Each structure stands twice: as structure tokens, then as C-alpha cells.
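> sequence and predicted structure are below.
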Amino acid sequence: MKITYKKSNPFFHEGYRSVGILLIHGFTGSPAEMRLLGEYLYQQGYTVSAPLLAGHGTTPEEMAKTNKEDWFKSVLQAYDDLKEKGYPHIVAIGLSMGGILSLKLAAERPLAAVISLAAPIYVRDKRMAWARWLKYVKAFKAKSGEKPPHIEEHLASYDRTPIAAVESLHQLIQEVKQRLEQVRIPIQVMQGKRDETVEPRSAQYIFDHVASDFKKLNWYENSSHIMTLDHEKEQIFADIYDFLERIMNKNSLG
């Protein structure tokens, strides 16, 4: 099992605005996949916090001991830390499972806005639903393959996935799917049309089922699953910034 620990570290950059941004990485991933976005937003004056979710950035064996409750506790701890640091306004931005965790946070805690990138409601690998039985046959499944070099060079992820964790991810998705109507804050849903992991129709489902008065759906023709590192990342970062500025100006936030 190979993982670059330096890349997998959580990070925190303190800006001059009164808004704290919580960046939440994906399943078996790490804050590395959010680092370029975090640096961009920090340059715009935002404080950014990217926690390492429980069971991630260590070993697949350690991840096998965690579940959706543990991952969400990591998110809550990072949220509480931002509050304790004096940030009255928090925005959650999540990629993939991080997007699902961001939506769960939006249903349970006060947020200024939420942004989901490639958040799964429907996944391409239909074996996810079988994980509850497969975990008794084998403990891990091999990584399906490396990403393109321009993405892979930034990643710090596992080469094996615990089947029990896949089952818990499936449960998390189903839970959040049923709670989307509890999301009533401004939301931006972002989805690449070349996503190899999540069915793009997931984005439309999220957009249609949240109860937010202010919501925006952005599609990207040439983006795969790790949108924050792919060909259209600069446009994605700019669209996130524009959305945040609209929210901040609308609500007179700093």
C-alpha cells in the first residue's frame, strides 16, 4: 500500500474575511484533492480548513475500522473548530463523499452556503449495493486504476478499499438522499459530464430535491470525477468564487 503522507495532511490557511470555508475530501482520499482549491480561495481572502477524515491518510486497515459516523464526526470537529476560532459564517464545500457529508452538515448545522462537487446519489459501480454481503467474502477490493497523470500527481489515496467502508458509504448516500429537503440554504451543485465514478444525473437529483430558495447547477463538459484537479479546475474555482461573492454580498457578510 502506497500513500504520500505529506500530501495527505490536513491544512488550515487563515484569511482576512469573516467567512470560514470547510473543504471536505472524498472517500479513500485526502485533503490533497482539495489543496489547489484551498490555496485559490485563501488568495481571495477566505479562511480555509481541510480536515483529514477518520480512517483516511493512514492505511486501508485503519479505514476498515471506521464508518459514516466517524467521518461525519471529523466534519463536525472541523466545523466546531472554525466556530471556536471566531468565524460566524461557514461555507461547506465537498468533493464526492465530501459533497454528501457537506449536504448532511447543511441539514444539521447553520451554514452560510453549501457547495457539492461530484456528489454521488447514483454511482456507476452497481456493486456498491452488494457490499453488505461482499464484505463477508473479502475484506478489500483493489483500486480500479490510476487517474490521468495531471490528477494522479496531486493525490494521496489508497490502493485498496475496505468493503465494509463501501457499505457504510452506501448507507450514508441513502440517508442524505432522503434528507435533501432539509437543505434550505444557498447551494451550488457542480458536476462533470465525464465523471467515471458518479452518474452525472446525481447532480440534477440533488438540485431538484433541495429546498433552497437560491440554488445553482453548473455542468462541466470536460471534467472527470476529481473535478478540483482536472482540466476545467480554473473555471470551477472561478465559478465557486463568483457564487461565494454573490452569497456574501446578498447577506452582507465580510
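Arrived safely.

> only C-alpha atoms from now on, for both contacts and neighbour counts.
OK.

> show me where the stretch 151-254 of the chain has its helices.
163-179, 201-209, 233-250 (DSSP state H, counting those that start in this stretch).

> can you add mean neighbour count and distance to G57 and give those helices back as TSV?
Shown next, in TSV, are the helices of the stretch 151-254 of the chain (neighbours: other Cα atoms under 10 Å; distance: least, Cα to Cα, whole Å):
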stretch	mean neighbour count	distance to G57
helix 163-179	20	15
helix 201-209	18	27
helix 233-250	16	23
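
> run a quick neighbour tally on F27.
20 (other Cα atoms under 10 Å).

> correct me, but it touches L101?
No - look at F27 against L101 with Cα atoms under 8 Å: they stay out of range, at 10.4 Å.

> how about A142: what's its closest non-neighbour residue?
In this structure, A142 finds its nearest non-sequential neighbour in R160, 4.5 Å apart by Cα to Cα, 6 or more residues apart in numbering.

> next, count neighbours for the one you found.
The burial count for R160: 18, using other Cα under 10 Å.

> rewinding a little: put together a markdown table for the helices of the stretch 151-254 of the chain, with distance to Y40 on each row.
Output for the helices of the stretch 151-254 of the chain, formatted as a markdown table (distance: least, Cα to Cα, whole Å):
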| stretch | distance to Y40 |
| --- | --- |
| helix 163-179 | 29 |
| helix 201-209 | 24 |
| helix 233-250 | 7 |
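
> would you mark the buried spots in stretch 141-153?
I151 (16 or more other Cα atoms under 10 Å).

> how about residues contacting that stretch?
Y158, D159, R160, T161, P162, I163, I226, L229, D230 (Cα atoms under 8 Å, 6 or more residues apart in numbering).

> pasting the second one now:
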Amino acid sequence: MKTGVLCIHGFTGGPYEVQPFVDFLHANTDWEFVVPTLPGHGETLSLEKLSAENWMMEAELALRQLQKEVDRVYIIGFSMGGVIALYLANRYKVDKLILLSAAAKYIYPTQLLQDIREIAKEAMSGKLEDNNLYKLYRAKLKATPIHATLEFMRLVRMVEPYYGQIKVPICLVQGKKDGIVPYTTAQFLFDQIGSEKKELIYSEVGKHHICYSDDSEDWYNKAFQFLMEEEVESIGSN
């Protein structure tokens, strides 16, 4: 059986957010990977006239195309991409889901304040321009219209009533130092989702961009084992 993997990035992000995990899986499998850039996203943001439906439809089209080419489909969704993955799994036949820092809830004030304190300290010592966190916040704040943020929030609300209808095997990965999504979100989703087979993996040091966490190799391997169980079961039944 041929396996395809659809990977969906987050709000204001791009394929780079999931690329390290994609590279890991690519090196260990012969699976086919599709990593679309959602409308208005990527290295340069252009989100002014776009809606939640635009982002959902782009992912939906990518999934439909992939389904024509493979026998089995897994979806990996990061942040907002995790919410879109749930939307797709409720509408289409999907074999497994991996949700990374899924944005079912967002903005964790405690960690965000800690990050901002770090920025403030460096500002006082004249190192602000060297702070990658500051550069990230500054660039995104400038390029993200309020309209787009409201559309992101609307997307989350649209999908939330259907969590209990999700039945496919699912693995959630969440960093405990996430400054955007409260790390308790993963447990909330775990409890709400209707799947019988589900796993929850925490990264003790992971921030929001979990694919770049210092302990990423640990959870890469656990998530890979979760996906490979399906492959082994399929081979054993043939």
C-alpha cells in the first residue's frame, strides 16, 4: 500500500514550521509528502482579503489530490493546521492524525509574558536586534491584519463542535513552554476527541514551534512509531 502524508502549517507561518519533522519522516520512509502553502502565507504574508474558508479549501484540495495518488493518508497539522486537520478528518477518510501544538485554544499569557520579559531584558542591554523572538513577533505583528486574526479565531470556533465526531487514531504533541497555545490545550483535545486510539506526547522544553524543540528527536521517534503501527498492522493482515 502506498502512503501519503499531508502536512499543514500554522497561522501566519509556512511549510518551514513542519519541515524538520517532514525531513525526519522522509529519511525513514518511502511515503509521499505534500506540504502546501496556505493562501496569503509563507515567507511573505499577504492576509488582507483572505478568510478561514480560503485556508480550509486549500488544504482540502491538497488532500483530495493526494487521495487520488495513494492508498492511505496521514495528516500532520501544526497549530492552526492542526485544527484544519481535524476539520478534514471529520469530512474525509483519513487513516491517522498527528497534531503538533494544535491551536484549539491560543495565547498562553504566562509563557508569553516570560518571552516578552526576555525581550525587554535584551532591549535594556542593547541586544534587541539580535533576539530572534523579538524579530519573529515584530515581523508578524506588522504583517498580520486584525481581520486575519479574527478569521483564524473563527476557524477554531467552526471546528470545535465536531471534536467528538473525530474517530481516527490520533497523536497529539505539545510543548510545555508554548507561548502561543496553552500546553493544557493538548489534554483538552485529548479528552474531547472521540477516537478510541489516541496518544498524548509532551515536550518538557518545547515552545510553540515544536518541530524545532531541543528534544525534538525524542518525540519524532514516538510519533513515527505511532504512524508505523498502522503500517505494521496492514502488512500483518495481508
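Thanks, I have the structure now. The model shown is predicted, which means the values in this text are computed figures rather than measured ones.

> picking up where we left off before, quick one, which of the helices of the stretch 151-254 of the first structure is nearest to I93 of the first structure?
Nearest to I93 of the first structure among the helices of the stretch 151-254 of the first structure is helix 233-250; the distance by Cα to Cα comes to 9.3 Å.

> matching residues in the second structure for that closest one?
The alignment of helix 233-250 of the first structure onto the second structure (TM-score structural alignment) covers residues 216-233.

> which residue lines up with K193 of the first structure in the second structure?
Per TM-score structural alignment, K193 of the first structure is aligned with K176.

> quick one, what contacts its match?
Going by Cα under 8 Å, 6+ apart, K176 of the second structure touches P182, Y183, Y202, S203, E204, V205, G206, K207.

> read off where stretch 10-23 of the second structure ends up in the first structure.
So stretch 10-23 of the second structure sits over residues 26-39 in the first structure, by TM-score structural alignment.

> thinking again about what came up before, nearest to M34 of the first structure, out of the helices of the stretch 151-254 of the first structure?
Nearest of the helices of the stretch 151-254 of the first structure (Cα to Cα): helix 233-250, 10.9 Å.

> spell out the residue ranges of the strands in the first structure.
11-13, 19-24, 47-50, 89-95, 113-117, 140-142, 160-162, 187-192, 215-220 (DSSP state E).

> let's have the ones you listed in a markdown table, adding distance to Q171 of the first structure.
Converted to a markdown table, the strands of the first structure look like this (distance: least, Cα to Cα, whole Å):
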| stretch | distance to Q171 of the first structure |
| --- | --- |
| strand 11-13 | 28 |
| strand 19-24 | 18 |
| strand 47-50 | 24 |
| strand 89-95 | 18 |
| strand 113-117 | 18 |
| strand 140-142 | 18 |
| strand 160-162 | 15 |
| strand 187-192 | 21 |
| strand 215-220 | 25 |
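
> ok, now how distant is G254 of the first structure from G38 of the first structure?
18 Å (Cα to Cα, to the nearest Å).

> more neighbours, those two?
Neighbours per residue (other Cα under 10 Å) separate G254 of the first structure from G38, with G38 holding more: 26 against 13.

> that one is in contact with L23, isn't it?
Yes - assessed by Cα under 8 Å, G38 of the first structure is found in contact with L23 at 7.4 Å.

> common neighbours of the two, please.
Contacts common to G38 of the first structure and L23, judged by Cα under 8 Å, 6+ apart, are V48, S49, A50.

> the residues you listed, buried ones only, as a PyMOL selection?
Buried subset of these, written as a PyMOL selection, criterion 16+ other Cα under 10 Å:
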select buried, resi 48+49+50
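
> quick check, nearest of the shared contacts of G38 and L23 of the first structure to R246 of the first structure?
Once Cα to Cα is applied, the member of the shared contacts of G38 and L23 of the first structure that ends up nearest R246 of the first structure is V48, at 18.3 Å.

> look up how far D80 of the first structure lies from that closest one.
With Cα to Cα as the criterion, V48 of the first structure and D80 of the first structure are 14 Å apart.

> about what we covered before: the residue nearest to A142 of the first structure matches what in the second structure?
For R160 of the first structure, the residue aligned by TM-score structural alignment is A143.

> same check, this time on L217 of the first structure
Aligned partner of L217 of the first structure by TM-score structural alignment: L200.

> so that match makes contact with G175?
No - the criterion here is Cα under 8 Å, and L200 of the second structure misses it with G175 at 11.0 Å.

> tell me, how many residues neighbour E62 of the first structure?
13.

> was I right about it contacting G55?
Yes - shown here, E62 of the first structure and G55 form a contact pair, counting by Cα under 8 Å, at 5.4 Å.

> give me the neighbour count for the spatially closest residue to S157 of the first structure that is not a sequence neighbour.
In space, and not counting its chain neighbours, S157 of the first structure is closest to G29: 4.6 Å by Cα to Cα, 6+ apart. Counted with other Cα under 10 Å, the neighbours of G29 of the first structure add up to 23.

> measure G29 of the first structure to A50 of the first structure for me?
In terms of Cα to Cα, G29 of the first structure sits 12 Å off from A50 of the first structure.

> with E146 of the first structure instead?
Taking Cα to Cα, one finds E146 of the first structure at 24 Å from A50 of the first structure.

> for W219 of the second structure, list the residues it contacts.
Neighbours of W219 of the second structure in contact, by Cα under 8 Å, 6+ apart: V173, I201, S203.

> now do 6 Å
Going by Cα atoms under 6 Å, 6 or more residues apart in numbering, W219 of the second structure touches no other residue.

> what is the aligned counterpart of A112 of the first structure in the second structure?
A112 of the first structure maps onto D95 in the second structure, by TM-score structural alignment.

> ok, and the closest non-adjacent residue to V73 of the second structure?
G4 (4.9 Å).
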